[in-house]
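Participant: A predicted structure for the sequence below; I have some questions about it.
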Amino acid sequence: MPTELSPIDTAKFVAAKQACEYVESGMKVGLGTGSTAAWLVQCLGELVRDEGLKIQGVPTSSRTAKLARDVGIDVITLDEAKWLDVTIDGADEYDSELCLIKGGGGAHLQEKVVATASDRMIVIADASKKVDTLGAFPLPIEVLQFGARTTEELVVETLRNMDVLGRDVSLRMAGDAPFITDEGNFIFDLHLKRIGNPRQMSLALNQIPGVVENGLFIDICDVVVVGHASGQVDVRDITNGTSEVIRFDVQDDENIFADLAD
């Protein structure tokens, strides 16, 4: 791949690189899904190949599983792992309390199961993912195919009582056909614009028959690692109440990205 990256990819890379500091040999690591998480998997693969890092990875999607195997990470299932030391994943949005919206890649069900079965969840993101209030990014919910339209009507009815600015619901498509998750379900995207009470929203949605899981991650994320195009990385640990700034020199090292596949 070319050694020069776009500003957004540089930000994702340095966030992923810094997140690798949370991983040690012998750990069982949840591996997220999405473009930022893909950088993490590649960075971990580089450590496995070049520095002898020994980890077992639990992927959150079939796409991540393939990438992890391709870069040399030992892949196991969550049932085999039973419990994880850390999960590292991206986010579509996060707020000041480290509440998240996830699911833009259609894997939030597995991502939430894996993150919840971990001692810590680390979120890696670029600065654009920080919001004052969740909801600008459409909130995904995974629903059973059986009775999906009935479930949609129940969701619309539930939204009438929620503190939101929009109430449009759309079935996620993959070309001319509905998008199908790894579990064989549909996804509805809720275009809410603003979610006044994410905790209430999450509880209400998961009470609807037919809804398998929603993309709100509440009280799950422990640390957010935010990358910038300049090479700066901001690390905020909500558990310890600490913040830190790290700087990577991305200008002088022409080969910093050379070993990473696209």
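Facilitator: Done, it's in.

Participant: okay, CA-based contacts and neighbour counts for the rest of this
Facilitator: Will do.

Participant: Chain neighbours aside, what residue packs nearest to residue 81?
Facilitator: residue 28 (7.0 Å; C-alpha to C-alpha, 6 or more residues apart in numbering).

Participant: Quick one: neighbours of the one you found, just the number.
Facilitator: 25 (other C-alpha atoms under 10 Å).

Participant: my read: it touches residue 59, true?
Facilitator: No - at 10.7 Å, residue 28 does not count as touching residue 59 under the criterion of C-alpha atoms under 8 Å.

Participant: ok so, going back, could you measure from the residue nearest to residue 81 over to residue 97?
Facilitator: Separation of residue 28 from residue 97 (C-alpha to C-alpha, to the nearest Å): 26 Å.

Participant: returning to that earlier point: if I look at the residue nearest to residue 81, how far off is residue 64?
Facilitator: Distance of residue 28 to residue 64, given as C-alpha to C-alpha: 15 Å.

Participant: same deal with residue 85?
Facilitator: Residue 85 is 18 Å from residue 64, by C-alpha to C-alpha.

Participant: What segments of the stretch 101-250 of the chain are helices?
Facilitator: Applying DSSP state H, counting those that start in this stretch to the stretch 101-250 of the chain gives helices spanning 108-116, 148-159, 198-206.

Participant: For the ones you listed, please prepare CSV with the additional fields distance to residue 41 and mean neighbour count.
Facilitator: CSV is the format used below for the helices of the stretch 101-250 of the chain (distance: least, C-alpha to C-alpha, whole Å; neighbours: other C-alpha atoms under 10 Å):
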stretch, distance to residue 41, mean neighbour count
helix 108-116, 15, 23
helix 148-159, 34, 16
helix 198-206, 29, 16
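
Participant: another structure for you, compare them:
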Amino acid sequence: MQDQITIAKKAAGEKAAEFIRPGMVVGLGTGSTAYWAIQKIGAMVQQGLDIKGIATSEASAQLAKELGIPLTSFAETQRLDMDIDGADEVSERLDVIKGGGGALLREKIVAFHSKQLIIIADEHKYVPTLGNFPLAVEVIPFGWEVTNSKLQTLGCVPTLRKKQQEIFITDNGNYIIDCAFGKIENPQQVHNALHNIPGIVETGLFVQMAHTVVLGYEDGSTKVLQR
């Protein structure tokens, strides 16, 4: 039996898929909520919807292939009509923290080149201020130790991400350092400070990038927020 969080995630993912129109190029997000959007999109394609997708991770690309969603690439198209992706936190200003799944770099590239970014999340991810969830920062392996030390000067507690006791490697061959900042009152300022450190490839802060947020609730209902 589905638990209530799964019901909320499924509701958000399926609601977001309703925004898709025939002929669109759609970004396919990564994570447990985006999974449900991709499942719904796959069902819509089976029913005759003509779209193409660009996946934000190897895992999402594999899922799309299994569901028969045609995939394209930035070599073939320069602009996406829509991107549907999950979030670890969404603030009342609709700023977002992403990266818990480790796909933040590709997620940001796809989001940046999309006309519309739709963020999907269960109700518990909606918070007054970002920061309870550690901020993922993707770094190149070379010199990660000094990058990690420099991160501490920004007032966070950085932790190198590991999976089964091994260093977690992104689809891009990089590491992730999870930074516990506490409350992030000025996300843009933090984002800019992080990008001033050589070795940092990208941050999980998506500042004023989301056009629409779809929140899913445990009773299966949804709420759509617009920026």
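Facilitator: Structure received. Note that the structure is predicted; figures quoted are calculated from it, not measured.

Participant: Tell me which residue of the second structure matches up with the residue nearest to residue 81 of the first structure.
Facilitator: Aligned counterpart of residue 28 of the first structure in the second structure: residue 25 (TM-score structural alignment).

Participant: Now do the contacts for that match.
Facilitator: Residues in contact with residue 25 of the second structure, defined by C-alpha atoms under 8 Å, 6 or more residues apart in numbering, are 51, 52, 53, 54, 79, 80, 81, 82.

Participant: same deal with residue 93 of the first structure?
Facilitator: 100, 101, 102, 129, 130, 131, 134, 137.

Participant: now for it: what does it line up with in the second structure?
Facilitator: For residue 93 of the first structure, the aligned position in the second structure is occupied by residue 89, per TM-score structural alignment.

Participant: start and end residues in the second structure for the longest strand seen in the first structure, please.
Facilitator: Taking DSSP state E as the criterion, the first structure has its longest strand at strand 118-126. Mapping strand 118-126 of the first structure onto the second structure (TM-score structural alignment) gives residues 114-122.

Participant: for stretch 140-150 of the first structure, same thing?
Facilitator: Taken onto the second structure by TM-score structural alignment, stretch 140-150 of the first structure occupies residues 136-146 there.

Participant: next one: stretch 209-221 of the first structure
Facilitator: Stretch 209-221 of the first structure lines up with residues 198-210 of the second structure when matched by TM-score structural alignment.

Participant: How far off centre is the matching stretch?
Facilitator: In terms of C-alpha atoms, centre = their mean, to the nearest Å, the centre of stretch 198-210 of the second structure is set 11 Å apart from its chain centre.

Participant: got the contact list for it?
Facilitator: Outside stretch 198-210 of the second structure, the residues that touch it by C-alpha under 8 Å, 6+ apart are 93-99, 104-105, 108, 111-112, 116-119, 135-140, 142-144, 147, 187-188, 191, 194-195, 227.

Participant: buried ones in that stretch?
Facilitator: 199, 200, 201, 202, 203, 204, 205, 206, 207, 209, 210 (16 or more other C-alpha atoms under 10 Å).

Participant: Over to stretch 76-88 of the second structure?
Facilitator: For stretch 76-88 of the second structure, by 16+ other C-alpha under 10 Å, it's 80, 81, 82, 83, 84, 85, 86, 87, 88.

Participant: try stretch 230-242 of the first structure
Facilitator: 231, 232, 233, 234, 235, 236, 237.

Participant: Nearest spatial neighbour of the second one, chain-adjacent residues omitted?
Facilitator: The shortest distance from residue 232 of the first structure to any non-neighbouring residue, by C-alpha to C-alpha, 6+ apart, is to residue 247 (4.3 Å).

Participant: Could you measure from that neighbour over to residue 18 of the first structure?
Facilitator: Distance of residue 247 of the first structure to residue 18 of the first structure, computed by C-alpha to C-alpha: 10 Å.

Participant: any common contacting residues for these two?
Facilitator: Common neighbours of residue 247 of the first structure and residue 18 (C-alpha under 8 Å, 6+ apart) are residue 233.

Participant: The two - which one has more neighbours?
Facilitator: The neighbour comparison of residue 247 of the first structure against residue 18 (other C-alpha under 10 Å) goes to residue 18, with 21 against 14.

Participant: Under the alignment, what does the more buried one map to in the second structure?
Facilitator: In the second structure, residue 18 of the first structure lands on residue 15 (TM-score structural alignment).

Participant: quick one: contacts for that match?
Facilitator: 214, 222.

Participant: Now do the contacts for residue 133 of the first structure.
Facilitator: Contact partners of residue 133 of the first structure, counting by C-alpha under 8 Å, 6+ apart, are 95, 194, 195, 196.

Participant: For it, give its distance to residue 184 of the first structure.
Facilitator: On the measure of C-alpha to C-alpha, residue 133 of the first structure and residue 184 of the first structure end up 31 Å apart.

Participant: pretty sure residue 54 of the second structure is in a helix, no?
Facilitator: No - Residue 54 of the second structure is assigned strand when assessed by DSSP: H, G, I helix; E, B strand; the rest coil, not a helix.

Participant: Quick check: the aligned residue for it in the first structure?
Facilitator: Using TM-score structural alignment, residue 54 of the second structure pairs with residue 58 in the first structure.

Participant: hang on, the earlier thing: out of the buried residues of stretch 76-88 of the second structure, which are inside strands?
Facilitator: Among the buried residues of stretch 76-88 of the second structure, the members falling in strands (DSSP E) are 82, 83, 84, 85, 86.

Participant: can you put those residues in JSON lines and add distance to residue 74 of the second structure?
Facilitator: Formatted as JSON lines, those follow (distance: C-alpha to C-alpha, whole Å):
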{"residue": "82", "distance to residue 74 of the second structure": "14"}
{"residue": "83", "distance to residue 74 of the second structure": "14"}
{"residue": "84", "distance to residue 74 of the second structure": "17"}
{"residue": "85", "distance to residue 74 of the second structure": "18"}
{"residue": "86", "distance to residue 74 of the second structure": "21"}
